[in-house]
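S.K.: coords below, sequence missing:
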């Protein structure tokens, strides 16, 4: 007879991560599943566009607004000086596709340490509310992002540690796998967003740093895979050393 999986064990952690991944991949395929996932698709767009905006601020530009469209696409507008250097342009462009990976990695890491679960949920909820107030300028964003924030606060206050951890795992995997949803965008030179044809993120990097957009897309994909893999490995190691629930 096989031994049951112990609560809080590494095997249980792996099972939860696999369940989170299955939900992300297959929920859109079941009736009404896409509607259930929709607020979190909007969340991954927020990860992407906020990364553009914060990177713009980091290089000294003026981050003006963030727009999320009903189809889940979006854009971040920043005032870009005419004399802006090529490297700065490339950094701001690369931040978008790397943003969900960075956030996903941090959420997965947080899921491996019990004392991080509730603070991570509160921090993400707070960031959603603050950014909505300051930068978000579209009905979808103004409605959905605070709703997601309220859900996260409710989970953090539910006094259900397993739910808190699974939420972090689910959101981390969702952010990590959002690159699959944006795969065509990542490997294309331009795209139509909001009715306008614009350079894709990798197309903008190509324009700034010469090498073809697919080279940058491949490099971003590799960096993302390494970051997510490292975060999963570390989270599983941390989880195996924490106290049982």
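M.R.: Ah, there it is. Source: prediction; values computed, not measured.

S.K.: When you work out contacts or count neighbours from here on, use the C-alpha atoms and nothing else.
M.R.: Will do.

S.K.: ranges for the strands of this structure?
M.R.: For the chain, applying DSSP state E gives strands covering 62-68, 74-79, 190-193, 196-199.

S.K.: Now do the last one: which elements does it pack against?
M.R.: It refers to strand 196-199. Secondary-structure packing of strand 196-199 (3 or more C-alpha pairs under 8 Å, 6 or more residues apart in numbering; DSSP states H and E): strand 190-193.

S.K.: can you check the second one too?
M.R.: Contact partners of strand 74-79 among helices and strands, from 3+ C-alpha pairs under 8 Å, 6+ apart: helix 33-58, strand 62-68.

S.K.: before we move on, what about the longest one?
M.R.: Secondary structure elements in contact with strand 62-68, counted by 3+ C-alpha pairs under 8 Å, 6+ apart, are helix 33-58, strand 74-79, helix 139-156.

S.K.: residues contacting the spatially most central residue of the chain?
M.R.: Compute the mean C-alpha point of the chain, and by C-alpha atoms, centre = their mean the closest residue is residue 100, 2.9 Å away. Neighbouring residues of residue 100 by C-alpha atoms under 8 Å, 6 or more residues apart in numbering: 44, 47, 48, 175, 176, 178, 179.

S.K.: make it 7 Å
M.R.: Going by C-alpha atoms under 7 Å, 6 or more residues apart in numbering, residue 100 touches 44, 47, 48, 175, 176.

S.K.: Near the closest residue to residue 88 other than its chain neighbours, how many other residues are there?
M.R.: Excluding its sequence neighbours, the residue lying closest to residue 88 (C-alpha to C-alpha, 6 or more residues apart in numbering) is residue 59, at 6.4 Å. The local packing of residue 59 (other C-alpha atoms under 10 Å) involves 15 other residues.

S.K.: and if you look at residue 219?
M.R.: With other C-alpha under 10 Å as criterion, residue 219 counts 12.

S.K.: Next up, a structure to set beside the first:
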């Protein structure tokens, strides 16, 4: 009986967090930090793909509207371009999954994200605006540590993971701006596969990640 109750609780929590993420996404000022965080994971995914394939990160920029830019040198161009949107979906799913296990793992992973942001600040941030955005993200991640026994850390990290995943579902649609620039255009030029196919694939990855999380919650 306790096991059945626990499973029902996890299933209910999943749908509540998804609903909360959809609602928060519609609130202009409240949703901004989450868009910045999704942009950070998008850009750092480009950078990590460059590092893994023998390239290097030159700089990472984040903008107030939720856009970003990771400048890299060397590495496997196809994987670097592909991993931005795909990586953000993966990050979101991993954050939600790990935070859902228990408070201790949520604490460890939250600390790892803080270290990643600090590393980014020290090595790859070259402009004041990006530095301010990163500091805001650090403050938001550190804030739950101020509460007694970290009661709010786990649910806030779960909501953060779901928000990153949801933003990674919506953000590829911004590529349809008529300017033919960005990751989709870069992949279209490399492969001769239309940009719309890449956008559909990135959105499908996000939907599949949400599906896997819902299945795991059952």
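M.R.: Perfect, thanks for sending it. In this text, all values refer to a predicted model and were calculated from it rather than measured experimentally.

S.K.: TM-score for the pair, please.
M.R.: Remark: TM-score between the superposed chains equals 0.85 [TM-score structural alignment, normalised by the length of the second structure]; 214 aligned residues with a C-alpha RMSD of 2.5 Å.

S.K.: quick revisit: make a markdown table out of the helices and strands packed on strand 74-79 of the first structure and add distance to residue 75 of the first structure.
M.R.: Listed next are those as a markdown table, based on distance: least, C-alpha to C-alpha, whole Å:
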| stretch | distance to residue 75 of the first structure |
| --- | --- |
| helix 33-58 | 6 |
| strand 62-68 | 5 |
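
S.K.: how near is the residue nearest to the centre of the first structure to residue 192 of the first structure?
M.R.: To residue 192 of the first structure, residue 100 of the first structure is 21 Å away according to C-alpha to C-alpha, to the nearest Å.

S.K.: ok, now residue 120 of the first structure?
M.R.: In terms of C-alpha to C-alpha, residue 120 of the first structure sits 35 Å off from residue 192 of the first structure.

S.K.: So these two - more neighbours on which side?
M.R.: residue 120 (20 against 12).

S.K.: what residue of the second structure takes the place of the more buried one?
M.R.: Alignment note: residue 120 of the first structure maps to residue 109 in the second structure; criterion TM-score structural alignment.

S.K.: can you check residue 14 of the first structure too?
M.R.: Residue 14 of the first structure maps onto residue 11 in the second structure, by TM-score structural alignment.

S.K.: if I pick its match, what's in contact with it?
M.R.: Residues near residue 11 of the second structure by C-alpha under 7 Å, 6+ apart: 217, 218.

S.K.: still on that earlier bit, would you quantify the distance from the match of residue 120 of the first structure to residue 103 of the second structure?
M.R.: From residue 109 of the second structure to residue 103 of the second structure the distance is 10 Å (C-alpha to C-alpha).

S.K.: what does residue 54 of the second structure give?
M.R.: Residue 54 of the second structure is 36 Å from residue 103 of the second structure, by C-alpha to C-alpha.

S.K.: Which one's more surrounded, the two?
M.R.: It is residue 103, of residue 54 of the second structure and residue 103, that has more neighbours when counted by other C-alpha under 10 Å, with 19 against 12.

S.K.: What's the local residue count around the residue nearest to the more buried one when sequence neighbours are not counted?
M.R.: Excluding the flanking residues, the one nearest residue 103 of the second structure by C-alpha to C-alpha, 6+ apart is residue 154, at 5.6 Å. For residue 154 of the second structure, the neighbour count with other C-alpha under 10 Å is 23.

S.K.: so who does residue 154 of the second structure touch?
M.R.: So residue 154 of the second structure contacts 99, 103, 106 (C-alpha under 7 Å, 6+ apart).

S.K.: Out of the residues you listed, which are shared with the first structure?
M.R.: Listed in the original numbering, the contacts of residue 154 of the second structure still in contact in the first structure are 99, 106 (both residues aligned by TM-score structural alignment, their matches' C-alpha atoms under 7 Å).

S.K.: In helices only, show me the contacts of residue 154 of the second structure.
M.R.: 99, 103, 106 (DSSP state H).

S.K.: Packing partners of the helix of greatest length in the first structure?
M.R.: The helix spanning the most residues in the first structure, taking DSSP H as the definition, is helix 213-241. In terms of contacts (3 or more C-alpha pairs under 7 Å, 6 or more residues apart in numbering; DSSP states H and E), helix 213-241 of the first structure is packed against helix 10-26, helix 86-111, helix 201-209.

S.K.: could those go into CSV alongside distance to residue 171 of the first structure?
M.R.: Converted to CSV, those look like this (distance: least, C-alpha to C-alpha, whole Å):
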stretch, distance to residue 171 of the first structure
helix 10-26, 8
helix 86-111, 7
helix 201-209, 23
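
S.K.: what's the closest of those to residue 141 of the first structure?
M.R.: helix 86-111 (16.9 Å; C-alpha to C-alpha).

S.K.: Just the buried residues of the closest one, please?
M.R.: In terms of neighbour count (16 or more other C-alpha atoms under 10 Å), helix 86-111 of the first structure has its buried residues at 88-111.

S.K.: Same check on stretch 145-161 of the second structure?
M.R.: 153, 154, 155, 156, 157, 158, 159, 160, 161.

S.K.: do stretch 179-196 of the second structure as well
M.R.: 183, 184, 185, 186, 187, 188, 195, 196.

S.K.: ok, now how distant is residue 22 of the first structure from residue 175 of the first structure?
M.R.: On the measure of C-alpha to C-alpha, residue 22 of the first structure and residue 175 of the first structure end up 14 Å apart.

S.K.: quick one, which of these two is more surrounded?
M.R.: A side-by-side neighbour count of residue 22 of the first structure and residue 175, using other C-alpha under 10 Å, places residue 175 first with 29 against 13.

S.K.: In the second structure, what residue corresponds to the more buried one?
M.R.: By TM-score structural alignment, residue 175 of the first structure lines up with residue 164.
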